[in-house]
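S.K.: here is a sequence with its predicted model. Questions after.
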Amino acid sequence: MSKLIQLYLMVSDLKNSRDFYERVMGLSPKNGGKGTCAYETGSCELKLQVDFDPTALKAFNLDPPRDGNRGDGSVYIVTIDGEIDQIYKRIKDAIKNSDGKLITEPREVPWGESMFLVRDPDGYLIEIRGGR
């Protein structure tokens, strides 16, 4: 069986992204280096990497990230232990002093869960799920 072991996001400003993922989302860094930081999130590591030089990207036939909302058309889903309303309140308070943005308030969805949406500083869309 295949499994996802790492979610890799190229970010424009590592300091802003680290502030968002650590202070707003509550993650603790696992390790880091020049221009990178990794977070253990259970079975999948979240890796932030400052944008690669265009030459390095070209060597792997990759395009540079788009300007604006880099995450348009994609969503990654995060499950946080706790009540969704408490999680939302904590993130709403913390996000005020960050470059992230709340997109929706908590809501029940047809597949029987509670969730809300938030964007990180580079526009990656995160669906946050929790209990009610």
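M.R.: Done, it's in.
S.K.: going forward, measure contacts and count neighbours with C-alpha atoms only.
M.R.: Fine.
S.K.: from Thr79, how far out is the residue nearest to Cys44 when sequence neighbours are not counted?
M.R.: What sits nearest to Cys44 in space, not counting adjacent residues and going by Cα to Cα, 6 or more residues apart in numbering, is Ile5, at 4.4 Å. Separation of Ile5 from Thr79 (Cα to Cα, to the nearest Å): 16 Å.
S.K.: I figured Pro29 hits Glu40, correct?
M.R.: Yes: the pair Pro29 / Glu40 is scored as a contact, 7.4 Å apart, by Cα atoms under 8 Å.
S.K.: which residues touch the longest helix anywhere in the chain?
M.R.: As assigned by DSSP state H, the longest helix anywhere in the chain is helix 84-95. Under the criterion Cα atoms under 8 Å, 6 or more residues apart in numbering, residues 20, 23-25, 80, 101-102, 105-106, 114-116, 129-132 lie in contact with helix 84-95.
S.K.: those: which two are farthest apart?
M.R.: Using Cα to Cα, these reach their maximum pairwise distance at Phe20 and Arg132, which is 24.2 Å.
S.K.: report the buried residues of the longest helix of the chain.
M.R.: Ile84, Asp85, Ile87, Tyr88, Ile91, Lys92, Ala94, Ile95 (16 or more other Cα atoms under 10 Å).
S.K.: tabulate the residues you listed (a markdown table), appending distance to Met10.
M.R.: Putting the buried residues of helix 84-95 into a markdown table (distance: Cα to Cα, whole Å) gives the following:
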| residue | distance to Met10 |
| --- | --- |
| Ile84 | 28 |
| Asp85 | 30 |
| Ile87 | 26 |
| Tyr88 | 26 |
| Ile91 | 22 |
| Lys92 | 24 |
| Ala94 | 23 |
| Ile95 | 20 |
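S.K.: also this one, for the comparison:
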Amino acid sequence: MIKFGYTILYVEDVEASITFYENAFGFSRKFISPDHDYGELITGGTTLSFASKALASQNLKEGFLESSLGDKPFAIEIGFIVDNVPEVLQKATSHGAIMVLEPVEKPWGQVVAYVRDLDGFLIEICTEVENVV
């Protein structure tokens, strides 16, 4: 059996990142390690996790590319499916998310917007893709 369990973002401050996602998107914290180097949010079937860059450096001895608002986002995004894109977008930006793309409707009917979080990770806020045959 293989199951997609979690995505881990390497961040500057685990506590600040978890607080941001709680406030901006309404997720609940699952836990934060006693040393605040790792934490998880309850987001549904897949867990969104955060590890400090210091912890990541211990695990990845060869180093890694750090996400930063000063650089272009990585070629990956976190997608949050919502009922009301403009409403969630407004809440997220009021809590510090950086606007990348205002809501647009795709040819297949999905509404999509993009923001970046405190560490520069790209977040898609979108409606669910309806069955298109």
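M.R.: Yes, it's here. Just so you know, these numbers come straight off a predicted model, no measurement behind them.
S.K.: TM value for the aligned chains?
M.R.: Overlay of the two chains. TM-score (TM-score structural alignment, normalised by the length of structure 1): 0.79; 123 aligned residues with a Cα RMSD of 2.2 Å.
S.K.: quick one on the thing from earlier: helices and strands around the helix or strand immediately after the longest helix of structure 1 in the chain, which ones?
M.R.: Next in sequence after helix 84-95 of structure 1, counting helices and strands by DSSP states H and E, comes strand 101-102. Applying 3 or more Cα pairs under 8 Å, 6 or more residues apart in numbering; DSSP states H and E, one finds that strand 101-102 of structure 1 contacts helix 84-95, strand 114-119.
S.K.: make a markdown table out of these and add distance to Pro64 of structure 1.
M.R.: Shown next, in a markdown table, are those (distance: least, Cα to Cα, whole Å):
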| stretch | distance to Pro64 of structure 1 |
| --- | --- |
| helix 84-95 | 27 |
| strand 114-119 | 20 |
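S.K.: and those: which comes nearest Gly68 of structure 1?
M.R.: strand 114-119 (11.4 Å).
S.K.: relative to structure 2, which residues correspond to that closest one?
M.R.: Per TM-score structural alignment, the counterpart of strand 114-119 of structure 1 in structure 2 is residues 111-116.
S.K.: buried ones in stretch 103-118 of structure 2, by neighbour count?
M.R.: For stretch 103-118 of structure 2, a neighbour-count test (16+ other Cα under 10 Å) marks Pro103, Val111, Val112, Ala113, Tyr114, Val115, Arg116, Asp117, Leu118 as buried.
S.K.: stretch 3-15 of structure 1 too?
M.R.: Leu9, Met10, Val11, Ser12, Leu14.
S.K.: among those, name the ones in strands.
M.R.: Leu9, Met10, Val11 (DSSP state E).
S.K.: between these, which is closest to Leu125 of structure 1?
M.R.: Leu9 (11.5 Å).
S.K.: ranges for the helices of structure 1?
M.R.: Under DSSP H, structure 1 gives helices at 14-19, 54-59, 84-95.
S.K.: columns distance to Leu46 of structure 1 on top of the ones you listed, output as CSV?
M.R.: CSV is the format used below for the helices of structure 1 (distance: least, Cα to Cα, whole Å):
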stretch, distance to Leu46 of structure 1
helix 14-19, 11
helix 54-59, 20
helix 84-95, 19
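S.K.: sorry, back to before: tilt between the longest helix of structure 1 and strand 114-119?
M.R.: When axes from the mean of the first three to the mean of the last three Cα atoms, to 10 degrees is applied, the directions of helix 84-95 of structure 1 and strand 114-119 differ by 10 degrees.
S.K.: residues in contact with the equivalent of Ile76 of structure 2 over in structure 1?
M.R.: Residue correspondence, TM-score structural alignment: Ile76 of structure 2 in this structure matches Ser74 in structure 1. By Cα under 8 Å, 6+ apart, the contact set of Ser74 of structure 1 is Tyr124, Leu125.
S.K.: returning to that earlier point: just the buried ones from the contacts of helix 84-95 of structure 1?
M.R.: Counted by 16+ other Cα under 10 Å, the contacts of helix 84-95 of structure 1 give Phe20, Arg23, Val24, Met25, Lys101, Leu102, Pro106, Ser114, Met115, Phe116, Arg129, Gly130 as buried.
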